[in-house]
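Undergrad: can you look at this prediction? I've put the sequence above it.
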Amino acid sequence: MRNANILISGASIAGPALAHWLIRYGFTVTVVEKAPALRLGGQAVDFKGETHRTVLARMGILDDVRRLQTGGTDQEIVDANGRTLAIMPGEFTGGDLEITRGDLSRLLYEKTAPACEYVFGDSITSLTETPTGVHVTFERSSPRTFDLVVGADGIHSAVRRVAFGPESDYVRHLGHYYALVDLDEDFGPAAMMYNEPGRMVAIGGPKAPAFFVFASDRLDYDRYDAGQQKDILARVYAGVGWQVPAVMKAVHRAGDVYLDSISQVRIDRYSKGRVVLLGDSAYGNTLGGFGTGLAVVGAYVLAGELAAAGGDHHAAFAEYERQLRGYAKIAKNGNAGPFLAPTTSAGIRMRNWIFKYRFLLALMMKMGDKLATDIELKTY
């Protein structure tokens, strides 16, 4: 088989899912990950509809995902006095199958690690294509040459930046930010969510111990500096009512915080020569609700096309893009920011009505299911 030695950047979901299939088809796989170890925290993610379930079943992990699923959690939307205004049902946020990102990442890693080389604490710094491969340099490791390189390293993809151009050319800020914080304190057994215009905080819910969404222009900060991220949250949520002052004190003491923009990738091609993008790096929309499903379906198609083409990357990449381009329109339609953190009191009330009048909720969920299944899966 041609082009059998493949480097994948990113060890979250898309990268290990692709590694799973490539190993099965006889490719040699190396995965490089910037984090020093597997990231086991993070929010809950979900799968929707027959297409997602079919791919998980063909991977042989559907039963494992079911075993690890959270089950979904109803969330109370409350006012400043703690009175319930509406209930956001677990099936709305959790899809058919909900699992924490950390559990899914660990599951995929454990399935692939025995037959795949993982390199943690490193990242790609340059890619130089030759007639027969790609010469790769790293921050820490010695240079190596691979037949193909896959960028499965998220919306802030290093591979996309190196191979295609600066992030500003491809990533569009959608006007909101979100944050996930692991808290030591327990704020009660119920999952609750509170809004003021342009700001939302949820505690004990399905996404994280503390989950924030707020409207903002683009912010300048270090995504790897927890102190800076806590300072931003403290500034944005100063003066907010309900239990937020106590939550913010807990945030200040927390060790793990993740803050990022709600953004969308817009790129006119998924591949360039021997380099191809997968998952959020190619068609991501953070907090859009379909990212994990897109990642596993994209991995299935990309690996299957490489195998079907006998490693011919020109044919495989073209067919992968043909199939995923239409399906990935899901990412263009989703933006949870204005829904979770409306910028006006009227917008908050209108959002709450959706959960009071279930026919509106049913229409939204039906549309989501239709988008999640809008691809005809090949059998490779």
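TA: Received the coordinates, thanks. Numbers count the residues shown, from 1 in each chain.
Undergrad: from here on, contacts and neighbour counts on C-alpha atoms
TA: OK.
Undergrad: next, the buried residues of stretch 14-26.
TA: With burial defined by 16 or more other C-alpha atoms under 10 Å, the residues of stretch 14-26 counted as buried are 14-23, 25.
Undergrad: farthest pair within those?
TA: A14 and Y25 (16.9 Å; C-alpha to C-alpha).
Undergrad: burial of E185, as a residue count?
TA: Look at E185: counted by other C-alpha atoms under 10 Å, it has 14 neighbours.
Undergrad: how near is it to R253?
TA: 10 Å (C-alpha to C-alpha, to the nearest Å).
Undergrad: and if you look at F212?
TA: Counting by C-alpha to C-alpha, the gap from F212 to R253 is 16 Å.
Undergrad: over to K48?
TA: Counting by C-alpha to C-alpha, the gap from K48 to R253 is 36 Å.
Undergrad: who's in contact with stretch 150-169?
TA: Stretch 150-169 is contacted from outside by 6-12, 14-15, 123-127, 171, 263-265, 272, 275-282, 284-286, using C-alpha atoms under 8 Å, 6 or more residues apart in numbering.
Undergrad: which helices and strands sit right next to the longest strand along the chain?
TA: As assigned by DSSP state E, the longest strand anywhere in the chain is strand 171-182. Identification of packing neighbours for strand 171-182 by 3 or more C-alpha pairs under 8 Å, 6 or more residues apart in numbering; DSSP states H and E yields strand 210-215, strand 256-265, helix 337-340.
Undergrad: check which element follows the last one along the chain.
TA: By that I understand helix 337-340. On the C-terminal side of helix 337-340, the closest following helix or strand by DSSP states H and E is helix 345-356.
Undergrad: put this next to the previous one:
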Amino acid sequence: MKTSKTVLISGGGIAGPVLAHWLRRRGFEPTVVERAPAPRAGGQAVDVRGVALDVMARTGLLDRARAVRTRMRGMSVLDPHGNEVHRSTEATFSSGRLDSEDIEVLREDLVRMAYEHTRADVEYVFGDGLTALEEDEAGVRADFAHGPSRRFDLVVGADGLHSTVRRLAFGPEERYAHHLGSYLSVFGTDNFLALEDWQVWLRDGDAGFGIMPVRDNTELRIAFGFESAPLAPASRTGDALRRTVVARLGALGWEGARLAEAAREAPDFYCDAMAQIRMDGWSRGRVTLLGDAGYCPSPLSGQGTSLALVGAYVLAESLALHDGDHLAAYASYEERMRPFAELNQALATENPGGPASEESVERAKNAIRLDG
């Protein structure tokens, strides 16, 4: 069998560049294609926990990530009228215990540093995306929306919940996506609340939000969630989702009106369903899936980034161990990762409406060994 060396990675977020780093270290030739014109900005703060910290250290990113981690002093929980009903200086809902070795980092910071760490020796193609994949005995022809078709030995979908690679290779998203009963919106605005390293959380009925100061307390990052059955396709467009979020926020008390206006104007507005991807197999032929594309746990688990980091490391290690024999490598990758992925997915549904227990998180975040 011809040794597979050229690897197309669809998705330039976190999983894609980290996989590219490790593939390059092991003698492969990765190419990362990203639909956005540059590394994506915006998004929530993400957690890097347990064994994923080891991946960050081995990749050479942990010190940089620690330098820009969030450093909260605590949080307040408010009633629908803005009155404080609980406060903690030991933990926050977004990151867990403040004295933990785990770290919380803005997603955009982690995306940027992963790109900067790899751009010198990895080919990046921004502003383009896949439109078709055609596999034969010798490799895979990839067709692009803008650039010419190219051939690769292997293809990896690291392109998120709504993965194009998964759709092209495995079929419609509806076969694999499991809605978890809510939607999440994230956007930024000025720190009009003058919060200083302190989070604020409020829930009113079936909706609620968390507010976190970032960038040395000059900005706020708002995470707004609301319960809902899957919305109709016409209501899932960017403009329609923004209108829904603005209306739902505006109906809340306390600072709901100002938060609604911030959502209306935010250039980094994001909203999507809370959903998990569950598949019987992550690989088909020369194509495999990584991170959210294959086993999205949803932000409710707090473990999407950690799964992406660990999955990237394990996949690259499996390909190197099997000298590019993709069938053996993909089988090994899935055998090692699936129990870890499923245990972390379970965190999202353990305690509906609230976080999983500390014990469950501790068990799940360390439930795989990098060596062995």
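TA: Received it, and whenever you're ready, just let me know what you need. Computed from a predicted structure; not experimentally measured.
Undergrad: circling back: output the helices and strands packed on strand 171-182 of the first structure in TSV; the columns should cover mean neighbour count and distance to V162 of the first structure.
TA: Formatted as TSV, these follow (neighbours: other C-alpha atoms under 10 Å; distance: least, C-alpha to C-alpha, whole Å):
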stretch	mean neighbour count	distance to V162 of the first structure
strand 210-215	25	30
strand 256-265	21	16
helix 337-340	21	29
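Undergrad: of the ones you listed, which is nearest M88 of the first structure?
TA: Of all those, helix 337-340 sits nearest to M88 of the first structure, with 11.0 Å by C-alpha to C-alpha.
Undergrad: helices and strands around that closest one, which ones?
TA: strand 171-182, strand 210-215.
Undergrad: can you redo these as JSON lines with distance to Y237 of the first structure?
TA: Formatted as JSON lines, these follow (distance: least, C-alpha to C-alpha, whole Å):
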{"stretch": "strand 171-182", "distance to Y237 of the first structure": "12"}
{"stretch": "strand 210-215", "distance to Y237 of the first structure": "9"}
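Undergrad: between the strand or helix carrying M248 of the first structure and strand 210-215, how big is the angle?
TA: Secondary structure from DSSP H and E places M248 of the first structure in helix 244-253. Put simply, helix 244-253 of the first structure runs at 110 degrees to strand 210-215, going by axes from the mean of the first three to the mean of the last three C-alpha atoms, to 10 degrees.
Undergrad: any idea how far the residue nearest in space to the middle of the first structure is from Q264 of the first structure?
TA: Central residue of the first structure (C-alpha atoms, centre = their mean): G291, 4.8 Å from the mean position. To Q264 of the first structure, G291 of the first structure is 11 Å away according to C-alpha to C-alpha.
Undergrad: give the contact list for R150 of the second structure.
TA: 141-143.
Undergrad: now the first structure: which of the residues you listed match?
TA: Here is what carries over to the first structure from the contacts of R150 of the second structure, by both residues aligned by TM-score structural alignment, their matches' C-alpha atoms under 8 Å: 141-143.
Undergrad: in strands only, show me those.
TA: Those of those lying in strands (DSSP E): 141-143.
Undergrad: now do the same contact list for the equivalent of E134 of the second structure over in the first structure.
TA: Matched across to the first structure, E134 of the second structure falls on T128, judged by TM-score structural alignment. Residues in contact with T128 of the first structure (C-alpha under 8 Å, 6+ apart) are 134-136.
Undergrad: which parts of the one helix or strand T128 of the first structure maps to are buried?
TA: Using DSSP H and E, T128 of the first structure sits within strand 124-129. Buried residues in strand 124-129 of the first structure, counted by 16+ other C-alpha under 10 Å: 124, 126-127, 129.
Undergrad: and if you look at stretch 111-124 of the second structure?
TA: Across stretch 111-124 of the second structure, burial judged by 16+ other C-alpha under 10 Å covers 111-115, 117-118, 122, 124.
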